[in-house]
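Visitor: generate a structure from the sequence data that follows.
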Amino acid sequence: MSTRADSHDLRHHGDAEMRDAGAGLIDLAVNVRTGTPPAWLRERIAESLTGLAAYPDGRAARAAVAARHGLPVERVLLTAGAAEAFVLLARALPARRPVIVHPQFTEPEAALRDAGREVRRVLLHARDGFRLDPGAVPDDADLVVLGNPTNPTSVLHPAETLAKLARPGRTLVVDEAFMDAVPGEPESLAGRTDVPGLVVLRSLTKTWGLAGLRIGYVLAEPTTVAVLERAQPLWPVSTPALAAAEACVTPEALAEAERAACRMRVERAHLLAGLAEFEEVRTVEAAEGPFVLLRMERAEAVRARLRTLGFAARRGDTFPGLGPQWLRIAVRDRATTNRFLQALDQALTAAGT
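Guide: Below is the predicted model of the structure:
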């Protein structure tokens, strides 16, 4: 258990790996699905531009998201991406003893620290496969945040394991930004109303390629939604983002996302099989998300060499609980993976590992 703000750069994200990268660098650092947004979604967003003179009206999108999860609209809050939700939670909820389960997406901790909160960390370990032990979370925690599947470990925690963290007087925040990349979403808590204090965050930016549009949502008890909504600025979600939200939760879109998740699972297995051929590389084999976490000596030198060979990988040392031996790699199509594996072979040789 740690409370200190250490040297981890909590504001470093995968997009930083692509800045000033120049043309031709293949992005394995950002977990947005390639080839997105699809043409039909671009058309829906373009059609919404004729209504930009009017203030955004989120009622239809909110109702569509609620219907997608079988929830009343009072349990839904639309946000400018899941990242906005972390800021709202940090600023609006009266948490005095927040706990973040790491390694995970670092923005929740950054938002809490910016709000003046003293954050405690529960660190999961590679020796345990980065799996959660609910007993490791302090009983007095009144806010607990973790991801499922977790970024960057790609571990999918059982829903019932997470539900054990809930208790009266505690807000349990589960970041499901990558859950729609898991076929069938078997461990999702998004539709649950029986878990006290549960807050589920969803993002539409990963599967649908909408990182530049900023759209996500919160699913929570109506009283929590009302508190968060009061902390939002007026009209926080733009008209094009609302159009995208409504479009991405239709039955047709959900079926397309499911097909994409199934393809990704096959491609991830191919990537893991290829990585297993390298004695120097260890992976988190229980990966269920659209990315894998790998460990090797001299990972920074390997990452630098990969850039010269045309590939951007996500450094792992900015995640609490990890160090400079870790890299995160996005799952891509088979041809891209094969080229990456060849480049990795060269990079490992050049790094002398």
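Visitor: C-alpha from now on. contacts and neighbour counts both.
Guide: Noted.
Visitor: the longest helix seen in the chain - contacts with which helices or strands?
Guide: For the chain, the longest helix by residue count, based on DSSP state H, is helix 251-275. If you count contacts as 3 or more C-alpha pairs under 8 Å, 6 or more residues apart in numbering; DSSP states H and E, helix 251-275 packs onto strand 282-283, strand 291-295, helix 334-351.
Visitor: any idea how far that helix is from the chain center?
Guide: Helix 251-275 has its C-alpha centroid displaced from the chain centroid by 16 Å (C-alpha atoms, centre = their mean, to the nearest Å).
Visitor: and that helix with helix 334-351, angle?
Guide: 30 degrees (axes from the mean of the first three to the mean of the last three C-alpha atoms, to 10 degrees).
Visitor: ok, residues contacting helix 251-275?
Guide: The contact list for helix 251-275 (C-alpha atoms under 8 Å, 6 or more residues apart in numbering) reads 180-184, 207, 247-248, 281-283, 285, 288, 290-292, 331-334, 337, 341.
Visitor: tell me the buried residues within those residues.
Guide: 180-183, 207, 247-248, 281-283, 285, 288, 290-292, 331-332, 337, 341 (16 or more other C-alpha atoms under 10 Å).
Visitor: now do the contacts for the spatially closest residue to Ile215 that is not a sequence neighbour.
Guide: The spatial neighbour of Ile215 that comes closest, neighbours along the chain excluded (C-alpha to C-alpha, 6 or more residues apart in numbering), is Gly81 at 4.1 Å. Residues counted as contacts of Gly81 (C-alpha under 8 Å, 6+ apart) are Ser203, Leu204, Thr205, Ala211, Arg214, Ile215, Gly216, Tyr217.
Visitor: before we compare anything, build this one as well:
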Amino acid sequence: MPTDVDLRHHGDQEVGPGLVDLAVNVRPGTPPDWLAALLRDSVAGLAAYPDAARARAAVARRHGRTPDEVLLTAGAAEAFVLLARVLAPRRAVVVHPQFTEPEAALRAAGHEPDRVILHGDFRLATTPEGGRLRGDAASEGGGLRGGAAPEDGGLQAGVVPEDADLVMIGNPTNPTSVLHPAAAIAALARPGRTLVVDEAFMDCVPGETESLASEAGVPGLVVIRSLTKTWGLAGLRVGYVLAEPSLIARLAEAQPLWSVSTPALVAAEACTSPRALAEADAWARDLQVERDRLADAIRALGLHVVPEARASFLCVRVPDTPGGLAVRAALRERGYALRRGDTFPGLGPDWLRVAVRDAATDDAFTAALKAVLGDTPPPSAC
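Guide: So this is what the prediction gives:
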């Protein structure tokens, strides 16, 4: 495992007794009562081995796929591990900043993935000549405006090399909250390439407008989804993979028997029902309003927020003075746990991830942040 960043550091390690949790991206107040009741009832069937058939069929219906294109997993994390064990890429590439488990899983399986670092506003965009992608570069992120960064001894920043036969990217991306255009991600597909898209936070987007989950025709496409965030099931572990049947069969062969428990299968079926989808979409619309309000409040304090956030969190840059780590520590003393950004390749110590909560919690946090910034010397330009 490389020592430049701690790929195994996650938001749950930031929380503790007496702290308001702004570090973990699980929707507050979940699971809802109707889902909790189903999970309690499922305990009556624990004597039997889990049977994933109904849940696979429900997930397939939800995305217009066939059941042989679906594999239920113990959360998205298991999906990354299975892919790392089954695939044998010659050149794997992980597009950062993003959730670090895909790279950690590849390295644990003996692969040495390259990193493509997006700068500026952390978005993918197709180049005029088509096909190849770059990271849009704006002055905030340190990239070059108008194209890919120059050679830096390794990969060009923001450019996915043509010979990469495995590419992994998040959408919306953790921790930047950036939603890439579906067309920009699909343009990464190539014959002979596996394109893995982590859509764990796609249900934060009303209408899931940029999802590729139903696009079975994109060559080599693998979409990973999680049900733990929106439905408050992080402790239950439930997610799924959507891919062509031959790859699903290989992943299933590598998966431990009965990896997904009966309660998790019940949750997968319930959370892909029309009722659940309607509830999730309504939540996403409310989230959008509160997220934008919180982003405006943080910007009013002079901090940079990655624009057009679309997930359940914001990515915030603090000026060098006082610095992200100092602000994080001071907020912790005031009772708020935030996710540090320096364990994400492509970010650094001045970056923080802030989960969006209810209006009262967000207002109290903003007041604490204002107080912390007021206790430090005036910030330099960000």
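Visitor: where does the longest helix of the first structure end up in the second structure?
Guide: On the basis of TM-score structural alignment, helix 251-275 of the first structure is assigned to residues 274-298 in the second structure.
Visitor: how much does that stretch stray from the first structure?
Guide: Its aligned residues in the first structure lie a mean 0.5 Å from stretch 274-298 of the second structure after superposition (mean C-alpha distance after the TM-score superposition for the first structure).
Visitor: give me the buried positions along that stretch.
Guide: Under the neighbour-count criterion of 16+ other C-alpha under 10 Å, stretch 274-298 of the second structure has 276-277, 280-281, 283-284, 287-288, 290-292, 294-295, 297-298 buried.
Visitor: please apply the same query to stretch 117-134 of the first structure.
Guide: Buried residues in stretch 117-134 of the first structure, counted by 16+ other C-alpha under 10 Å: Arg117, Glu118, Val119, Arg120, Arg121, Val122, Leu123, Leu124, Phe130, Arg131, Leu132.
Visitor: what does Asp362 of the second structure align to in the first structure?
Guide: Checking TM-score structural alignment: Asp362 of the second structure goes with Thr337.
Visitor: let me redo that: Asp12 of the second structure
Guide: Matched to the first structure by TM-score structural alignment, Asp12 of the second structure sits across from Asp15.
Visitor: again with Glu215 of the second structure
Guide: In the first structure, Glu215 of the second structure lines up with Arg192, judged by TM-score structural alignment.
Visitor: wait, what's in contact with Val302 of the first structure?
Guide: By C-alpha under 8 Å, 6+ apart, Val302 of the first structure lies in contact with Leu344, Ala347, Leu348, Ala350, Ala351.
Visitor: in a helix, that's where it is, yeah?
Guide: Yes: Val302 of the first structure sits within a helix when classified using DSSP: H, G, I helix; E, B strand; the rest coil.
Visitor: ok, and the closest non-adjacent residue to it?
Guide: Ala347 (5.2 Å).
Visitor: give the equivalent position in the first structure for Leu22 of the second structure.
Guide: Per TM-score structural alignment, the equivalent position to Leu22 of the second structure in the first structure is Leu28.
Visitor: ok, that match - contacts?
Guide: For Leu28 of the first structure, the contact set (C-alpha under 8 Å, 6+ apart) comprises Phe311, Ala312, Ala313, Arg314, Ile329, Ala330, Val331, Arg332.
Visitor: now do 6 Å
Guide: Residues near Leu28 of the first structure by C-alpha atoms under 6 Å, 6 or more residues apart in numbering: Ala312, Ala313, Ile329, Ala330.
Visitor: where along the stretch 51-200 of the second structure do the helices fall?
Guide: 53-63, 75-86, 101-108, 182-186 (DSSP state H, counting those that start in this stretch).
Visitor: count the residues that sit near Ala351 of the first structure.
Guide: 17 (other C-alpha atoms under 10 Å).
Visitor: equivalent analysis for Gln346 of the first structure, please.
Guide: 16.
Visitor: if I look at it, how far off is Leu306 of the first structure?
Guide: Applying C-alpha to C-alpha, to the nearest Å, the value for Gln346 of the first structure to Leu306 of the first structure is 8 Å.
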